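S.K.: predicted coordinates and the sequence they were generated for:
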Amino acid sequence: STPNVCKISCGYRIEAVLDTGVPGQTAVASIQTGTTRLVAPKQKPKTAHLQRLFVGSEGTLGLVTEATLKVVPLPAQRGIAMAYFPSVFAVGEAVPGILALGPTAVEIMDSRFLSLVKQHDPRFGALVPDRTDTAILIEFEGASDDELDEKFAALQRHLESTAALSLARAMTAAETEYLWRIRRTAVAIIQRNPGPKQPLPFMEDIAIHPTQLPASIDFIQRLFDREGVEAIFVGHVGDGNIHTRPVLDIKDPHDRAIVRRIYDEVSAHVLTLRGTMAGEHGDGLIHTPRLREMYGDKIYDFFVQIKNAFDPQGILNPGKKVGPQGGADLLFQNIRYGPDYRTLPQKPRLRFAERGYETEIERCHGCAACKSQVVTTMCPMYKATRREHASPRAKANLLRAVITGALLPAQADNPVSPEAAEAAEAIYGSAALKAVTDYCIECGMCAVECPSAVNIPKLMLEAKSRYREKHPAAVLGSPRSRAEVILSRAETLSRLGSLLAPVANPLLENAALRRLGEPILGIDRRRSLPRFARPSYAAVRRQKREATAEAQGVGRSDLLVTGSERADAERTGSSPTVAYFYDMYANYNQPELALIVEQVLAAHGVRVITPAQRASGIPEMLYGYAKRAAKVA
């Protein structure tokens, strides 16, 4: 039989292929070889919507090269509210009435989730009523504010008949964003958990019937308590979909035994409820072995027929959807940190804690948030090139391959021997590794936005530094080497260029000189270079300060914050004041940018002070000069 759920991504979506016009009817019985038709019992055969079969098939049936999407209008108005309950069972009693009101989202957060958020956000702690155990976030859409008000009024009336403690509606855009941020916060916090124990996604996508959600959450919470496991629960109440990742060290044999016990007991519980372990994230290698047990022989054999019809050679993502069944234990196979995981001895050049370098690399779990084109600002190099090896994820993958010896010859007898460690160290000096590390410009955005807070810029500086040890750039070396020497001293070069701008700019724009300079400097003659400005922004600020100091009788030694800046700061008291740290380009190439920043801030009543500036050290880091970068910055 098929799972009794509202959301499902396990197996193939055979029930969606043929629309018989009979609501709720599962219309698939067999596939006619050589045709694109399915036969529905007691219904006239219709042309199959085979594109629906590809949805959720995890690449096992073919590749999608083009898709036409149907779009729907955005809602005129949206509103959300947070409802607080004394127990997860109280939520279960209230949910049917909530769903009857037609919400567009109902998100559940358990007591562990709420405790974790309150620890990191005192503001949220003040909002949560006493005795709160579980909260749900409820969203409505409407054509007008009046329609939204009616829906929330109906929600309030319904909750008054339940055990709900309170309902807090967001009344502004800022409040709305704050409540949604609460929903996302705990997941980000636990994802950044320090140490070897990390949230593991082996049971993160359970789906059962919505009426069974509270009892299932209680069952799993008790299981976690028995095993002494930390975890949080979030989920989609209307779909009966639970997301939870137990925090364990998959490299620890004791924790692997806990994973085994939890997975077996939870999957047995879900199967008893006719649920699925794959509500929306797919079967993968872990859940595929249970599909026959879940669907029965007849339907699973039909999955096999579909797979063979589309992929007779079995080359499309093998092992997913159709694969070894029953006794097949793939829980610890093909995982990144399996029982045989080892790392070679490491001697990082930068300052890391004991085994900190390896741990930082291992924190990347491959979520690919760094490859998003719209959700994040990281990574500018990947966004510009769309090349996998430019992404932060690829850089972590590369370094993990280095520290585990995965790039060493296969015949290495002892992968953790001193000889193997020496061979792996030599990889840091390879042109192939440098081709990847060159795609990091040390902007730091990935370190800020990464869900797991992986410090890719530091890891790249480590790798670049090791390369530079083996290949010191020299002015008398190759054109590329000369270019790296010059560009690594960009601050000095820019300072000189600004001072000599009347001479430097014509030389930079002279086509003949650029052609002659290309083989010498290693800079392509077609590359347009920014003009230098004279005076620099720093010089403009210094002149203003000196003029103000002279008018007010302040000594030149007190020019860090002087004159009107200090007087204004003292007068305004609590008025906003910012310290402006301008970058090298604004300083030496386009001071008007920095002046516009000042003007915009001033127009908003913000006072600007410019403390004494030092170079960032980023040009030095770009080319692996870690010691010089530390000295400069």
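M.R.: Looks like it came in fine.
S.K.: okay, CA-based contacts and neighbour counts for the rest of this
M.R.: Will do.
S.K.: ok, which stretches of the protein are strands?
M.R.: 30-31, 37-39, 46-47, 77-85, 105-109, 134-142, 166-169, 198-199, 206-207, 233-236, 241-244, 247-248, 577-579, 607-609 (DSSP state E).
S.K.: switch those over to a markdown table; also include mean neighbour count and distance to L529.
M.R.: Below are the strands of the chain laid out as a markdown table (neighbours: other C-alpha atoms under 10 Å; distance: least, C-alpha to C-alpha, whole Å):
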| stretch | mean neighbour count | distance to L529 |
| --- | --- | --- |
| strand 30-31 | 16 | 63 |
| strand 37-39 | 20 | 62 |
| strand 46-47 | 14 | 60 |
| strand 77-85 | 21 | 48 |
| strand 105-109 | 22 | 51 |
| strand 134-142 | 22 | 51 |
| strand 166-169 | 18 | 54 |
| strand 198-199 | 22 | 46 |
| strand 206-207 | 29 | 55 |
| strand 233-236 | 22 | 51 |
| strand 241-244 | 23 | 51 |
| strand 247-248 | 20 | 50 |
| strand 577-579 | 13 | 30 |
| strand 607-609 | 19 | 30 |
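S.K.: now these in JSON lines, with distance to L593?
M.R.: Formatted as JSON lines, the strands of the chain follow (distance: least, C-alpha to C-alpha, whole Å):
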{"stretch": "strand 30-31", "distance to L593": "66"}
{"stretch": "strand 37-39", "distance to L593": "64"}
{"stretch": "strand 46-47", "distance to L593": "61"}
{"stretch": "strand 77-85", "distance to L593": "38"}
{"stretch": "strand 105-109", "distance to L593": "44"}
{"stretch": "strand 134-142", "distance to L593": "42"}
{"stretch": "strand 166-169", "distance to L593": "42"}
{"stretch": "strand 198-199", "distance to L593": "44"}
{"stretch": "strand 206-207", "distance to L593": "52"}
{"stretch": "strand 233-236", "distance to L593": "45"}
{"stretch": "strand 241-244", "distance to L593": "46"}
{"stretch": "strand 247-248", "distance to L593": "47"}
{"stretch": "strand 577-579", "distance to L593": "16"}
{"stretch": "strand 607-609", "distance to L593": "15"}
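S.K.: for comparison:
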Amino acid sequence: MTTATRDLAGLTARLAELAPGLRVETGPGATGPYAYDASNYRVPPRAVVFPRSVDDVVGVVRACREAGVPVTARGGGTSMAGNAVGPGVVLDFSRYMNRILDIDVEARTARVEAGVVLDALRSATALHGLDFGPDPSSHSRCTLGGMIGNDACGNRSVRDGRTSGHVVALEIVTADGVRAVADHTGLHPVDPREGALVARLEADLKRLVGENLALIRTELGRIPRQVSGYQLHHLLPENGFDLARALVGTEGSCAVVTAATVRLVATAQASTLLTLGYEDVVAAAEDVPEILRFAPSAVEGMDEAIVATMRARRGPDSVTGLPEGHAWLYVELEGDDPAEVHARADALLEALEAQGRLTGGRVVESPAERRSLWRVREDGAGLAARLVDGGESWPGWEDAAVAPENLAAYLRGFRKLLAAHDLTGVLYGHFGAGCVHVRIDFDMVTDAGRAVMRQFLAEAAALVVEHGGTLSGEHGDGRARGELLEVMYSHRMIAAFAAFKQVFDPEGLLNPGVIVDPAPLGADLALRELPLMDTTFGFPHDEDGFAGAVRRCVGVGRCRSDAGGVMCPSYRATGEENDSTRGRARMLQEMVRGETVTDGWRSTEVRDALDLCLSCKACSSDCPVGVDMATYKAEFLHQHYKGRLRPRSHYSLGWLPLTSKLVGYAARPLNALLRGPVGKLLARLGGVTTKRRIPAFATRRALRRALRASRTGEPAKTLLFVDSFTRAFRPEVAGAASRVLADAGIPCTAEDDLCCGLTWVSTGQLSLARRIMARTVARLDNGDERPIVVTEPSCAAALKRDVPELLGTDAARRVAARVHTLSGALTDLAEPGWTPPELPDNVVLQTHCHEYATFKGRHPRDLLGRLGVRKVDEAEGCCGLAGNFGFEEQHYDTSMAVADLALKPRLDDIDPGTPAVVVADGFSCATQIDHLAGDRGIRALHLAELLDPSADRPGQPGENS
């Protein structure tokens, strides 16, 4: 046993004594994802702990102090400055200590644990007409503890300022394991027996402030966004010795915050949004002082690179409502009187037009359009990380701030500095507060590139100080800027910061390496030269192949959101970092590095991290940087099991297209057999859960009959690709689709003997998948240029994306370009004026994840709305079955937990006395719906069945619903 192993064993044993029942995770499979946050840095911890109570935190701090092991507190892990990584024990507050303890409506305060996600607090307070003011773009996953650590601000900081302005009291654990409460009057012990220790700490702080009054008054608190360093000015006599505010922004380096009491603000009764276009960001910044005269709640800026990337990744309709220009400002105005707010908006537009810098401007009236526009801005950090041209950019100087009146001059100088170093920066941020985020195409792999980065950062620090600004305006200093504080502050101020930390943390164990005694900004960088890996997928969008693809994850953590979009269903079901898209990507990055995960493709830790990935592909669309975990998982499984025995379900479910074709010749007797004890035995032998009914197989004649009945005799304008699922289980869908296409003026012929290879891809049998795909492409790329319509969304997505990326041929790309889902075909190809038969007023819709991810702007929801369905109640999220995943014995419980998130509640809400139609094009989705609600007579229709001109219209309660 090595010394390190022995020391870790001793620490975990001591943790078990001081914090009984505490969950402690060690080893690369558990700690790998926690080596990263959203910054450029990688610092592997020794262990990760998941406290459930303050007593757990006290036990951890005391055990680590005894062992001399550092402690780093972590919330959502979205820090861009390296504040949330550390070499010792990482405390993950987000997993269990995430409760809202109290909301006092009359006092307008809330008491919350450190791991509460901001959106959870806002949802709870919204019921009372209240809100928490600071709103970072990461509001769907950042925690209050993290916001307190960084003194976060957000999009509406023009109105609401920084987190420090909203903190009433902090409940902390000191470096020696003492519980105390810091508020606007000082520090108070929770346990009176520890009163002497707390009193001595407070006395030392007052002595420190008294010795540095002039220094603190002249160097701190100069501009609203001055977050860099420690906020000692809150301890000045004239500020009432507000220790709570002084501890905000200390990045966990002085005390561990376990809970906080925060102030709430009233929700505005009326608001409007203006979008303003400019030639560049400097011109936009020139108008900020004039805009501030109109008391906006938000003034946000961004340049054209972010918008172009959004449109390329999510479709041209993903960004609408922007006027002409190459840079834009969002200006939000709020108030209690809608008429007054709109009058102010009109007056602002008139004033800005008189200034002469606008290229266009408009008031955005539609709430849906506003939400879409804000999403572009909120995804800025991720979108800027991997641009439409494939270029990568990185944080490091993403948080500088100046007074708003100095912003244009600062940006002018900053752009010159970028040009001088031959660097490109993507700019966005809180222009109304003078805070600009920028991601820069640093080369952090080579020594020469790192030298350029270091020189640039030093000169950028001097530039912002020259303009009276601060290195950090909300993200904190962390590892990215701590070393540069000496450019901004005097040596005496740096010494005062060190003394402040010394009072709280004399042994330097709390989040070492930030602010005081900072690690060099070039140390612990995550980027390194990547090995070229021999893979089956081509990864055409990533210069370094698989290694470059998994490097797409930069840690912004959008996959950790509980709502909005579809990603990441397994994280939403389990709440575990390792089950998030980010956690899996970080494990793959560790595998590529080969340091903590040393067995490469054979790694069981990586296999286990990928195990609960449903291969839904939602991350390829929802993730701002386009991580495609389904493809990475398929590649890993292929390499991991190469030359080895596979899980039984890879054979029973992965080979389903072939076996189902054979079963079709004797479907009736085999269906009867599968419904009995033999079926359960076969399921167990095949690794398939016995908690689901095996769907009944269709006979070969059923498909022939369905297609024969749909023939119209008209010249075919489209090719209907009858996939394996439709052929084997619901041939009636093929017949309905044929009739719908004919009715829409785009009659088809059917191709019913080909396969897209999807099941072999999802189980990582890529060599077989390529052979099957090559046969399919050879048949389809025969000079026929007709559109290919695929009724099964997952198979359509496989033909659209997996086939060209696996085969990499021009023929595959030609076939992919012709592929449409039924929704897409009816949207893009139907004759003008086509109207379907009468449709129901209300539809419950389950959109297939692959359709959501791959065919942006061509969703059933949009088509149904255009065709006259008045209410489409969409279950936004994965159904949980996800092809083979939900049929696999070990995944059944997770499958059902995912269904509980969105689909099951929609089905449960169906009133038995009210006609309801449920639409689900995916075979998996329809099967899950039958499993959840079939006993209540609820059946999912395919869109083709709903639109079938020859079908009886559903209308009676419980029928066809």
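M.R.: Done, it's in. On a predicted model such as this, the values are computed, not experimentally measured, just so you know.
S.K.: thinking again about what came up before, figure out which of the strands of structure 1 is closest to G296 of structure 1.
M.R.: strand 30-31 (15.7 Å; C-alpha to C-alpha).
S.K.: my read: T31 of structure 2 touches V48, true?
M.R.: Yes - taking C-alpha atoms under 8 Å as the definition, T31 of structure 2 is a contact partner of V48 at 6.2 Å.
S.K.: so which of the strands of structure 1 is nearest Q333 of structure 1?
M.R.: Once the strands of structure 1 are compared by C-alpha to C-alpha, strand 247-248 is nearest, at 17.1 Å.
S.K.: other SSEs contacting that closest one?
M.R.: strand 198-199 (3 or more C-alpha pairs under 8 Å, 6 or more residues apart in numbering; DSSP states H and E).
S.K.: packing partners of the strand it packs on?
M.R.: Going by 3+ C-alpha pairs under 8 Å, 6+ apart, strand 198-199 of structure 1 lies up against helix 173-191, strand 247-248.
S.K.: out of the strands of structure 1, which gets nearest to K307 of structure 1?
M.R.: Going by C-alpha to C-alpha, the one of the strands of structure 1 nearest K307 of structure 1 is strand 30-31, 11.4 Å.
S.K.: gap between the closest one and the chain center?
M.R.: 41 Å (C-alpha atoms, centre = their mean, to the nearest Å).
S.K.: list the contacts of it.
M.R.: Strand 30-31 of structure 1 is contacted from outside by 37-39, 302, 306, using C-alpha atoms under 8 Å, 6 or more residues apart in numbering.
S.K.: just the closest of these to A369 of structure 1, please.
M.R.: Distances from A369 of structure 1 to the contacts of strand 30-31 of structure 1, taken by C-alpha to C-alpha, are shortest for I306, at 32.7 Å.
S.K.: distance of the closest one from T60 of structure 1?
M.R.: Computed as C-alpha to C-alpha, to the nearest Å, the I306 of structure 1 to T60 of structure 1 distance reads 10 Å.
S.K.: with V554 of structure 1 instead?
M.R.: In terms of C-alpha to C-alpha, V554 of structure 1 sits 76 Å off from T60 of structure 1.
S.K.: please enumerate the shared neighbours of T31 and V48 of structure 2.
M.R.: E25.
S.K.: of all the strands of structure 1, which lies closest to V117 of structure 1?
M.R.: strand 105-109 (10.4 Å).
S.K.: what is the orientation angle of that closest one with strand 77-85?
M.R.: For strand 105-109 of structure 1 against strand 77-85, the angle by axes from the mean of the first three to the mean of the last three C-alpha atoms, to 10 degrees is 30 degrees.
S.K.: mean deviation of strand 105-109 of structure 1 from structure 2?
M.R.: Compared with structure 2 after the fit, strand 105-109 of structure 1 shows a mean deviation of 2.0 Å (mean C-alpha distance after the TM-score superposition for structure 1).
S.K.: that strand - contacts with which helices or strands?
M.R.: Under the contact definition 3+ C-alpha pairs under 8 Å, 6+ apart, strand 105-109 of structure 1 sits against strand 134-142, strand 233-236.
S.K.: of all those, which lies closest to K46 of structure 1?
M.R.: strand 233-236 (34.2 Å).
S.K.: could you give the residue range in structure 2 aligned to the closest one?
M.R.: On structure 2, the counterpart of strand 233-236 of structure 1 by TM-score structural alignment is residues 427-430.
S.K.: how about stretch 94-101 of structure 1?
M.R.: By TM-score structural alignment, stretch 94-101 of structure 1 lines up with residues 287-294 in structure 2.
S.K.: residue ranges for the helices of the stretch 401-550 of structure 1, please.
M.R.: Per DSSP state H, counting those that start in this stretch, the stretch 401-550 of structure 1 carries helices over the ranges 418-427, 431-437, 445-449, 456-470, 479-487, 490-499, 501-509, 511-521, 537-552.
S.K.: what's the closest of the ones you listed to V247 of structure 1?
M.R.: helix 445-449 (21.4 Å).
S.K.: average gap between that closest one and structure 2?
M.R.: Mean for helix 445-449 of structure 1 is 2.4 Å (mean C-alpha distance after the TM-score superposition for structure 1).
S.K.: adding distance to E570 of structure 1, write the helices and strands packed on strand 198-199 of structure 1 out as JSON lines.
M.R.: Converted to JSON lines, these look like this (distance: least, C-alpha to C-alpha, whole Å):
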{"stretch": "helix 173-191", "distance to E570 of structure 1": "32"}
{"stretch": "strand 247-248", "distance to E570 of structure 1": "50"}
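S.K.: most packed of the ones you listed?
M.R.: Counting by mean count of other C-alpha atoms under 10 Å, strand 247-248 has the highest mean neighbour count of those, with a mean of 20.
S.K.: average offset between that strand and structure 2?
M.R.: Mean deviation for strand 247-248 of structure 1: 2.4 Å (mean C-alpha distance after the TM-score superposition for structure 1).
S.K.: structure 2: matching residues for that strand?
M.R.: Going by TM-score structural alignment: strand 247-248 of structure 1 matches residues 441-442.
S.K.: ok, stretch 360-369 of structure 1 next?
M.R.: So stretch 360-369 of structure 1 sits over residues 549-558 in structure 2, by TM-score structural alignment.
S.K.: first-to-last residue distance for the matching stretch?
M.R.: End-to-end for stretch 549-558 of structure 2, by C-alpha to C-alpha: 17 Å.
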